[in-house]
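Visitor: All I have is the shape, not the residue letters:
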């Protein structure tokens, strides 16, 4: 256990408390004005959060994935064949999120927080929302903090399942 002291603008107090709660296991946060009464002093006792399961690395998650060009083609053909987006299945949103994640990974060393990263995060968050609303999925609590990591985990599991399905030979009697 350790103690945290933060001095911040009063308008930032709620944001700081929320960030502390996302980052640590925090007890009650006590708020006092500074001596000049222009800022807030926040005091909290906290503990490190237990480390959740780690997400697959992009190299592990996408090791056997088709090329980016191939996935762009699949995504385009799937959208073109659908009457509307509500008819698309989870596989589409998973593969689209993984595709956008892979494109953002190409951009990350040069341009952090660019359009590619924003699009990848938006697609990952959409997939996460779909899965959280579905009764058959158990989404880890920490997935909301790492939506792109969640996409990698789900893509790796989906791809592994797809490969097993491809190797099943039909029973020919």
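Guide: Now that the structure is in, tell me what you want to look at. Because the structure is a prediction, the values reported are computed rather than measured.
Visitor: from here on, contacts and neighbour counts on C-alpha atoms
Guide: Noted.
Visitor: what's the following helix or strand after the longest strand anywhere in the chain?
Guide: Secondary structure of the chain per DSSP state E: the longest strand is strand 40-48. The first helix or strand that comes after strand 40-48 along the chain, using DSSP states H and E, is helix 58-61.
Visitor: Report the separation between the closest residue to residue 48 other than its chain neighbours and residue 44.
Guide: Nearest in space to residue 48, with sequence neighbours left out and distances taken as C-alpha to C-alpha, 6 or more residues apart in numbering, is residue 24 at 5.2 Å. When distances are taken as C-alpha to C-alpha, to the nearest Å, residue 24 and residue 44 turn out to be 10 Å apart.
Visitor: Included below, for side-by-side comparison, is a second structure:
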């Protein structure tokens, strides 16, 4: 939280407050007559808006195959030959995304339940794989947040959404 002090003409008061409101979460606006300019001095308590660095589930999973398809793909993939590094990453990513969608309730009618803990565990496995892949500090990560970034460790499922959205866009 911080306080903003602005000296402006009385006629500009509303446009100034509207502009601040578009950029910050502001509280009550206190004002007094400004002796130096003849205008108003505004005192505003503000916070930065709460934003998430991650795509929303709707953004990350838009136009993706059904969860049932993803789970069947994962099952068949595991039954095949040993996974290459790239396929292992794809398997972990798609499985983590499916579990995330299930934990969010975005997979109705499956009859299978995934808890948020299941989704977080799968996300953590993906992050571990990405950070140890040997492809630099960000591993496979293609988004702004690497697997070892504090935002990623704070929200592993957000990391999955970031990576899945990028992977899906590149593999349509």
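Guide: That came through, no problem. As the structure is a prediction and not an experimental result, all values here were calculated from the model.
Visitor: returning to that earlier point: tell me which of residue 24 and residue 44 of the first structure has more neighbours.
Guide: Set side by side, residue 24 of the first structure and residue 44 show unequal neighbour counts under other C-alpha atoms under 10 Å, the larger going to residue 44 at 18 against 14.
Visitor: What strand or helix carries the closest residue to residue 56 of the second structure other than its chain neighbours?
Guide: Residue nearest to residue 56 of the second structure in three dimensions, not counting chain neighbours: residue 161, with 7.6 Å by C-alpha to C-alpha, 6+ apart. Mapping residue 161 of the second structure onto the secondary structure by DSSP H and E places it in helix 156-170.
Visitor: okay, that helix sits on what stretch of the first structure?
Guide: Aligning helix 156-170 of the second structure against the first structure (TM-score structural alignment) gives residues 147-161.
Visitor: Now that stretch: buried residues?
Guide: Of all the residues in stretch 147-161 of the first structure, those buried under the rule 16 or more other C-alpha atoms under 10 Å are 147, 148, 149, 150, 151, 152, 153, 154, 155, 156, 159.
Visitor: Test my guess that the third one contacts residue 53.
Guide: Spelled out, that is residue 149 of the first structure. No. Look at residue 149 of the first structure against residue 53 with C-alpha atoms under 8 Å: they stay out of range, at 10.6 Å.
Visitor: Do I have it right that the residue nearest to residue 48 of the first structure meets residue 51?
Guide: No. With contact defined as C-alpha under 8 Å, residue 24 of the first structure does not count as touching residue 51 (10.7 Å).
Visitor: Wasn't residue 90 of the second structure part of a helix?
Guide: Yes. Residue 90 of the second structure forms part of a helix when assessed by DSSP: H, G, I helix; E, B strand; the rest coil.
Visitor: number of nearby residues for it?
Guide: Residues lying near residue 90 of the second structure (other C-alpha under 10 Å) number 17.
Visitor: Also residue 77 of the first structure?
Guide: Other residues lying near residue 77 of the first structure total 11 when counted by other C-alpha under 10 Å.
Visitor: cool, residue 115 of the first structure as well?
Guide: The local packing of residue 115 of the first structure (other C-alpha under 10 Å) involves 12 other residues.
Visitor: Check residue 31 of the first structure too.
Guide: The local packing of residue 31 of the first structure (other C-alpha under 10 Å) involves 16 other residues.
Visitor: what number of residues lie near the nearest residue to it once chain neighbours are set aside?
Guide: If you skip the residues right next to it in sequence, residue 31 of the first structure has residue 42 as its closest partner in space, 4.7 Å away by C-alpha to C-alpha, 6+ apart. Other residues near residue 42 of the first structure number 19, with proximity taken as other C-alpha under 10 Å.
Visitor: can you check residue 119 of the second structure too?
Guide: By the measure other C-alpha under 10 Å, the count of residues near residue 119 of the second structure is 23.
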